[in-house]
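# what follows is a predicted protein model with its sequence.
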Amino acid sequence: MKAVAIILAAGEARRMGYPKALIEHEGGKSFLQSLASTFGKAGCSVIGVIGKDAEAVRDQHPTIHLVENERWQDSQLGSVKAGLEAAVEDGADVVLIHPVDMPALRATTLKSLIKALGDSVEGIRPEFEGAPGYPVILSRGAAERLREKDSGETLLEGALKGLQVRRIPVKDPGVVVNINTPETYERLFGSAPRPAPPPKRRGKKAEPTAAPASMEASSEGLPGT
């Protein structure tokens, strides 16, 4: 069974001051690099969907499979569909959809969620303390239906209403924590948002460190993708 993770990173991120895909998370890694590593540890192939500042994101992430949504300003769902098309073409049996500004989830959580996706439902998503989280995990059939859906919806949350998506309680706060404002970033890491260093200068020192399990959780919908 081939699992493909779609990381949504096409938005403008005006509040953060930098493209979210480029912002430093831990160990000199960007949000996008950190998530790609986590999904990779869970056995997933990774596709990043980019839009705003696409060239800069490509330069920073030469080893990640990136697809560009040239009409990223039109709707969030457009970026989702661009990722779904690439994932289906890549032979995905299972598709995971995740926003780039939620980089704190654990690989062990992903492994458990993928295992929990059975034949009885079209998809699942985690919840933490009753709040729905990400990634949204869909069967290939559900992913294809979502890709073809033309209901006038612009956001992923609205488009999911027509699918059977079951919520799975998890103990990982990373599934609901959005780092989508400078205030949230500074509260978690102790500094203003900053871009990750270029790949050739990336070091091993973990600064800032990953947010602890006690971090404040947010249950907002898919932010700024």
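Alright, I've got the coordinates. Numbering: from 1, shown residues only.

# make it CA atoms for all contacts and neighbour counts henceforth
Will do.

# show me where the protein has its helices.
Assigned by DSSP state H, the chain shows helices spanning 31-41, 54-60, 76-89, 107-116, 140-148, 156-159, 182-189.

# mind giving me CSV with the ones you listed and columns for distance to A13 and mean neighbour count?
Converted to CSV, these look like this (distance: least, Cα to Cα, whole Å; neighbours: other Cα atoms under 10 Å):
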stretch, distance to A13, mean neighbour count
helix 31-41, 13, 22
helix 54-60, 13, 16
helix 76-89, 13, 22
helix 107-116, 26, 16
helix 140-148, 25, 18
helix 156-159, 18, 16
helix 182-189, 10, 16
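
# let me have those in a markdown table, extended by distance to V176.
Below are those laid out as a markdown table (distance: least, Cα to Cα, whole Å):
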| stretch | distance to V176 |
| --- | --- |
| helix 31-41 | 14 |
| helix 54-60 | 24 |
| helix 76-89 | 19 |
| helix 107-116 | 12 |
| helix 140-148 | 22 |
| helix 156-159 | 14 |
| helix 182-189 | 13 |
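
# alongside the first one, take a look at this:
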Amino acid sequence: MLLAGGAGRRMGRPKALVELDGEPLVRRALRVLAEGGCAPVVVVLGAEADAVRTLLPAGVEAVVADDWAEGMGASLRTGLAALEHTESAAALVHLVDLPGVTAAAVARLLAHGSPDALVRAAYAGRPGHPVLIGREHWAGVRSSAIGDAGARTYLAGHAALALVECGDVARPDDVDTPGQLARFR
């Protein structure tokens, strides 16, 4: 699942529409998810949903978080609700503004996929994204996903959370501003 619904206020436009090396961040992130083994792939839209939808490749399900302005929690709730109709054992949650995440990191997390999985990528031991959430945790995550915290509250209270080191195959740097995007390049 790709969360791509924010307005990108500090960027000056939705980050899903921002290009890096000629590729919109939304397409880059969706490509990484697919190459890493995610199927089905759901992208959660919000701000500028119609413009972002035109960039989506065939086979990607798009859902709109009508309450996207509330923050990442709204997008997470919408995405997990959309996955309820699938047979997916777990949802790998990725953010559109993390261009340094690679297919290798996605595949490494997916290897832990099970209905009771609760796995988070780590970079030099520090928790980051993506996050793998087993189906057994979806209801709890949805009920605790408020504002921009996403699943943070739920994850913090869980002893079952496992960290999987990904620093050797990915970078955790997000790109929230034009300056951060320039440094990433």
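Cool, the structure landed. None of the values given here were measured: they were computed from a predicted structure.

# care to give me the TM-score?
Overlay of the two chains. TM-score (TM-score structural alignment, normalised by the length of the second structure): 0.87; 179 aligned residues with a Cα RMSD of 1.9 Å.

# hang on, the earlier thing: quick one, which of the helices of the first structure is nearest to V4 of the first structure?
V4 of the first structure sits nearest to helix 76-89 of all the helices of the first structure, at 6.2 Å, using Cα to Cα.

# list the buried residues for stretch 55-72 of the second structure?
Neighbour counts over stretch 55-72 of the second structure (16 or more other Cα atoms under 10 Å) mark 56, 60-65, 68-69, 71-72 as buried.

# gap between the two ends of it?
Terminal residues of stretch 55-72 of the second structure lie 21 Å apart, using Cα to Cα, to the nearest Å.

# with stretch 60-80 of the second structure instead?
Termini of stretch 60-80 of the second structure sit 15 Å apart (Cα to Cα).

# and stretch 111-124 of the first structure, how far from the chain's centre?
18 Å (Cα atoms, centre = their mean, to the nearest Å).

# before we move on, what about stretch 30-47 of the first structure?
For stretch 30-47 of the first structure, the distance to the chain centre is 9 Å (Cα atoms, centre = their mean).

# ranges for the strands of the first structure?
Per DSSP state E, the first structure carries strands over the ranges 3-9, 24-26, 29-30, 45-50, 65-68, 94-99, 123-128, 131-132, 136-139, 165-169.

# I'd like the buried residues of stretch 55-72 of the second structure as JSON lines, with distance to P99 of the second structure appended.
Output for the buried residues of stretch 55-72 of the second structure, formatted as JSON lines (distance: Cα to Cα, whole Å):
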{"residue": "L56", "distance to P99 of the second structure": "17"}
{"residue": "V60", "distance to P99 of the second structure": "19"}
{"residue": "E61", "distance to P99 of the second structure": "21"}
{"residue": "A62", "distance to P99 of the second structure": "20"}
{"residue": "V63", "distance to P99 of the second structure": "22"}
{"residue": "V64", "distance to P99 of the second structure": "22"}
{"residue": "A65", "distance to P99 of the second structure": "22"}
{"residue": "W68", "distance to P99 of the second structure": "21"}
{"residue": "A69", "distance to P99 of the second structure": "23"}
{"residue": "G71", "distance to P99 of the second structure": "20"}
{"residue": "M72", "distance to P99 of the second structure": "18"}
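
# ok, these vs A34 of the second structure, which is closest?
Of the buried residues of stretch 55-72 of the second structure, the one sitting nearest to A34 of the second structure (Cα to Cα) turns out to be V60, at 9.7 Å.

# how close does that closest one sit to R27 of the second structure?
Counting by Cα to Cα - V60 of the second structure and R27 of the second structure are separated by 10 Å.

# how many neighbours does the aligned residue in the first structure for R9 of the second structure have?
Matched to the first structure by TM-score structural alignment, R9 of the second structure sits across from R14. Residue neighbour count, defined by other Cα atoms under 10 Å, stands at 12 for R14 of the first structure.

# what is the equivalent residue in the second structure for P135 of the first structure?
When the second structure is aligned by TM-score structural alignment, P135 of the first structure is paired with P130.

# do the same with S75 of the first structure
Under TM-score structural alignment, S75 of the first structure pairs with G71 in the second structure.

# A104 of the first structure now?
Per TM-score structural alignment, A104 of the first structure is aligned with G100.

# doesn't V94 make contact with P135 of the first structure?
No: counting by Cα atoms under 8 Å, P135 of the first structure does not reach V94; the two are 11.9 Å apart.

# the residue most central in space within the second structure: what's it in contact with?
By Cα atoms, centre = their mean, the second structure has its centre lying nearest to H94, at 1.8 Å. By Cα atoms under 8 Å, 6 or more residues apart in numbering, the contact set of H94 of the second structure is 1-3, 29, 129-131.
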